[in-house]
Each structure stands twice: as C-alpha cells, then as structure tokens.
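Q: Have a look; sequence and predicted model below, questions after that.
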Amino acid sequence: MTSTTYTAGTLLVSSSTAKNLDFFDLRSGRKLGTITDLLAEPHEIAYDAGRRRAYIAHTYRHGVYDQDVPKSHEITVVNVDDRAVESVIDIAPYHAPHDVEYDPELDLIITGVENLAGRRGVVLINATTHEIEAGIATDARNCHWLALVPGRKVYVTHKEAPIISVIDLVGRRLEGSIEVPGGAEEIDAAPEGDFVYAVTPRMPVEVDLASGHFFRPEPQPGDPVPRIVKIDVETNAVIDEIQFGNHQMGIRAGCDGRVYASSMNNRVRPGPEADLSALPRTDGVLNILDATDMSLVGTVTVDALPMTIRVSPDNATAWVASLATGRVAVVDVAGRRRIADLDNNAGGSYGGTHGMVLVP
C-alpha cells in the first residue's frame, strides 16, 4: 500500500477464521504487528480511549449465525499500545456475544447475546472490575448488532426478528421497540448522538463455507424492500429511509450526516452441476449516503462479502472488511475509488475479516 495522508493512528482488524488481530498504521498502511491464536471466533471490536484498551467479542467456536454450533462466551481485552492480550472476560452463563460497545459516560462494556438456556438480551459489564452488572432481556431471542448513544441508550437488531429493541442504559430496562418488517442487519448511531441508522430487512442468504460463497434466493412477491431507515433518538420513530434494489449488510454513520453501507451483492446459487470452488465471486459495493435527505451520493466497488465499515473522522477515508478475501479495502471517499488493500487473512476460500476499530 502506498503512503497517503490518513488520520494518524492505528486500525485494528480481526479475522474470525484466522483468529488473529492485525495492527495497521493508518498513514502508511504498514502492518505494525499481529496477535495470533485469539479465542474463536473474534467478531466485533470496541475501543476504550481512556484505558487504551480494545474489547473483542467472541461469538462461536466455529461456523456462522443460525447454525447449530458451539457458542463462545468471552470478551478479550487488548492493550493497544503493547499489542498484547491483557485478559479475557468470561460472560458465562451468557453466550454468543456478537457486537460490543464501550460507553465512556457510564464506563460500561456492552454486548448483545443470543438465546441459550433462556438467557438472552444485552449484558452490561463494569469496565473496571470486568464483572457483569446487569443482563437486560429482550423479547427477541437473539441480539446481534448494537448502536450506542453514550450515557443514554443502546439500539439492538436481531437478524430475523421484525423489531429493533431500545434499551434504556440508565434505567437498565427495555424501553421499547421499533417495527422493521423482515428483521434487520447492522445498526449504528451518528457520532452527534441524534440519529440511528439501521439496515433492514435481514439479508436472505445460503452460506457455503467450503467454497466461500454466500448465495441469495430468488426474490419473491411480497418480500420486504431493502432499506436503510433513519431513527430519531428522542422519539424512537423512523423519520426517513432510502430504498435499494439489493440487500445491504453493514453500516457506519460518519460525522456531519454522512452514512456508509455495504452490499454483498450476492448471486443466486447455480445448478447442481456447477463447480462452486471455481465459481467467481461477485464484487461487493460500498454505498455512500447523505443522511440529511437520505440520498445516494456515490458507490465504490469493493471485495466480495463486504461487511464491517470504518471511516475517518473527516470522512476522507473508509475501510471496508471482506469476509470472503480476508482483505480490507481502503476507499478514497471524495474520489469514489478504492486506493489500496490491507491483508488481514488473504487466501483460502473464506478469509473471515470482520471486526475493525480505529485507534487515534
């Protein structure tokens, strides 16, 4: 990767399949170091600026969502300056934490867990003692993605469940829910704390891990229209939306009303005679939105199976993780072009690159 003028700092990138954590210099793209042999499977990452610590959620021992696979129950604490694992928080009897956030105002590590033995919902962890302070149950069985409004609320999507749950972090209660027919994928809060953006409905998919392909079924009459909805934090009401011709997956709200969404752009599964291992992957897409009027202002082609997105505070650069290739696409937002790639776990049929966090 060539030198450029990114914001100074470090990008942390994890692969769920390689069980690693890479540290990349944001200015040069140079890999500064790697933590290997993390617990399976590292997913999302949160950053605690005061302690200079990263928190990594581990969801499964192997496999993907909605499979009958062993569930993980840990959050790894990483010292970002030493580039080393400092400790592991065991959240049992809660299992399968997918997303994780850190609330600096309440000093809480927050994660959402799947239903196991009747326990489900959002788990609040004391960031000093690493003890579980509360478990707040949701009506939906699985909690998948989180959007944090620090000191106030966390919004939760549940994949197939047709609601977004709203958790009051101060009162430690389920505040309410927002209807999203067909369920929802990732959700994120604007840095200003006034709006939340959610991808809906859940992306229909048939996963073939052996070949590294995610296939989509043929659309059916009556299927919910793929949308990104804009939610007012004060009222919990959907106040605007943008519709798409294809399903979106990941989302990131940047500063000043800019929103970024990833589309896997999956193909329909071919007939049984097809050699899936030789089948070319379909490129993914990064969509760039102006949230003031929920309009599409640009698109950039990225690697197959894009999911997690991170963006610099000035909206100049976006980073898009590819589950398929194990790479991170570096995108010049103003130029609407992909300018470089970062190798996290390139090679193989399924790279698993997933969690990312920016460390100033």
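A: Structure's in. What do you need? The structure presented is a predicted model; accordingly, all values stated were derived computationally and were not measured. Numbers count the residues shown, from 1 in each chain.

Q: hey, let's count contacts and neighbours off CA atoms from now on
A: Noted.

Q: Work out for me the element residue 328 sits within.
A: strand 327-332 (DSSP states H and E).

Q: ok, and here's another one to check against it:
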Amino acid sequence: MTYDALAGREGDVLAVVSQSGPTVSFFDAASHRLLDVLEVLAEPHELCLDPARRLLWCTHSYHGGYYHANNGRRSEITLIDPDERRIVDVIDLAPEHAPHGLALDSTRDLLYVSVEGAQDRPGGVVVVDLATRKPIGRIDTGGQGAALVRHQPGRQRRLCQQQGGAVRVGGGPAHRHDDGQGGGARQRGTGRLR
C-alpha cells in the first residue's frame, strides 16, 4: 500500500523561516512552488500559527549568530498576516530577550514564548495575551537557556529547559542531549498554514 503525502494538500501553504535571510518564505504545499518571500527582522527563529485570527507569530532570538555565538540578543516577535504576506505588528518583550519557542493555547487565548535568562533572572516562558498582544505573565524555568514549550488542549503544559548539554523536562531529571555541535540543535521553524 502506498501513501500519497501530497494528496489533499491543494491550497495548503507552508511557511519557513530562514535565519540567514532574514525572511519567511511561503510555499505551495502540494507543488512545492515558492509563492512569496517576506523580509523580517534579523534572525527569525520559530513560527506559530494562530488559526482563529489567521496570524503567524515569529520569534527573533539574536541580532546575528546563534545561541552562545551571537552578537546580541533581540527581544521582538513579529506578527505576520500569512494570507496577505505582510507584517502586521512587532511586539517588543523587553526586558525579556532571545525569544525562541512558541506554543498557542487557544482555549485560554494565550501564547507561550520561551526566553533566555539574564544575570538578574533565569530563562523562562513569557505569557502573551493574544487579544491585546501584551505580555501578562512569566514562568521561571530555572536555567539560563531558552525553554521549549509544548501545549496540548486538555493536558498539562510541558516546559523543557536546555542548559549545558542537558535537557530538563517539566522539572524532572536532566536528560543528556548532544547534537554533535556542542550545544542545542539549530532548528528552523515551520508552520503549516492551512
């Protein structure tokens, strides 16, 4: 039995960040044809779609470089209209910095944004109200690295903290993580838009 991975994908659009671009590219998910390229702030990192509002959230972690080899941390998240492929807003999370992962809680109308720590506070997760686009809270994760956020409606939120080659899940014991590069794996964010 064969499975056609492209069946039923007509009209679907895939958004992909390019850290070196700095761009968000939009592709036809069935034909893989490039539809459009949107220039954004330097170092786009992750994408998260808010399907109810038809808005795409994009974190920007650094002015240049990555993790421990960067030339300054950013504090912005860009809000993109994926249908018109234009920037709607730029939200500044300062004094928080280096936003990484994103998770949407559509039940509570919240966005969870992982951020790196600083000398005066540990890494954590900033809670953003989707209606106002304003930060309304913070969850400390205890380490300096950025947390990965996972949320499933009706289930407990999971926070993962990477620090010094170890990954802590939900405050549990550390699990070794090695990407062969001496740190966390560099990921490109993608978001299926439809």
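A: Received, thanks. All of these numbers come straight from a predicted model, not from anything done at the bench.

Q: Overlay the chains and give the TM-score.
A: Remark: TM-score between the superposed chains equals 0.87 [TM-score structural alignment, normalised by the length of structure 2]; 186 aligned residues with a Cα RMSD of 2.1 Å.

Q: if we can go back for a sec, what helices or strands is the strand holding residue 328 of structure 1 leaning on?
A: Using 3 or more Cα pairs under 8 Å, 6 or more residues apart in numbering; DSSP states H and E, the elements in contact with strand 327-332 of structure 1 are strand 317-322, strand 337-343.

Q: quick check: angle from the first one to strand 327-332?
A: Regarding strand 317-322 of structure 1 and strand 327-332, their directions subtend 160 degrees when assessed with axes from the mean of the first three to the mean of the last three Cα atoms, to 10 degrees.

Q: can you give me the offset of strand 317-322 of structure 1 from its chain's centre?
A: 11 Å (Cα atoms, centre = their mean, to the nearest Å).

Q: Number of residues surrounding whichever residue in structure 1 pairs up with residue 20 of structure 2?
A: Counting by TM-score structural alignment, residue 20 of structure 2 lines up with residue 17 in structure 1. Residue 17 of structure 1 sits with 21 neighbouring residues when counted by other Cα atoms under 10 Å.

Q: Just confirm residue 17 of structure 1 is within a helix.
A: No. Counting by DSSP: H, G, I helix; E, B strand; the rest coil, residue 17 of structure 1 is not part of a helix but coil.

Q: State whether it and residue 39 are indeed in contact, as I suppose.
A: No. Between residue 17 of structure 1 and residue 39 no contact is recorded; they are 10.4 Å apart, counting by Cα atoms under 8 Å.

Q: can you put the helices and strands packed on strand 327-332 of structure 1 in a markdown table and add mean neighbour count and distance to residue 354 of structure 1?
A: Shown next, in a markdown table, are those (neighbours: other Cα atoms under 10 Å; distance: least, Cα to Cα, whole Å):
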| stretch | mean neighbour count | distance to residue 354 of structure 1 |
| --- | --- | --- |
| strand 317-322 | 28 | 6 |
| strand 337-343 | 18 | 12 |
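
Q: Quick one, which of those gets closest to residue 229 of structure 1.
A: strand 317-322 (20.8 Å; Cα to Cα).

Q: just the angle between the closest one and strand 337-343, please?
A: Going by the same axes, to 10 degrees, strand 317-322 of structure 1 makes 50 degrees with strand 337-343.

Q: got TSV for the helices and strands packed on strand 327-332 of structure 1, with distance to residue 147 of structure 1 too?
A: Listed next are those as TSV, based on distance: least, Cα to Cα, whole Å:
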stretch	distance to residue 147 of structure 1
strand 317-322	18
strand 337-343	26
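
Q: Matching residue 47 of structure 2 against structure 1, which residue comes up?
A: Per TM-score structural alignment, residue 47 of structure 2 is aligned with residue 45.

Q: Quickly note the distance from residue 165 of structure 1 to residue 359 of structure 1.
A: The gap separating residue 165 of structure 1 from residue 359 of structure 1 is 29 Å, by Cα to Cα, to the nearest Å.
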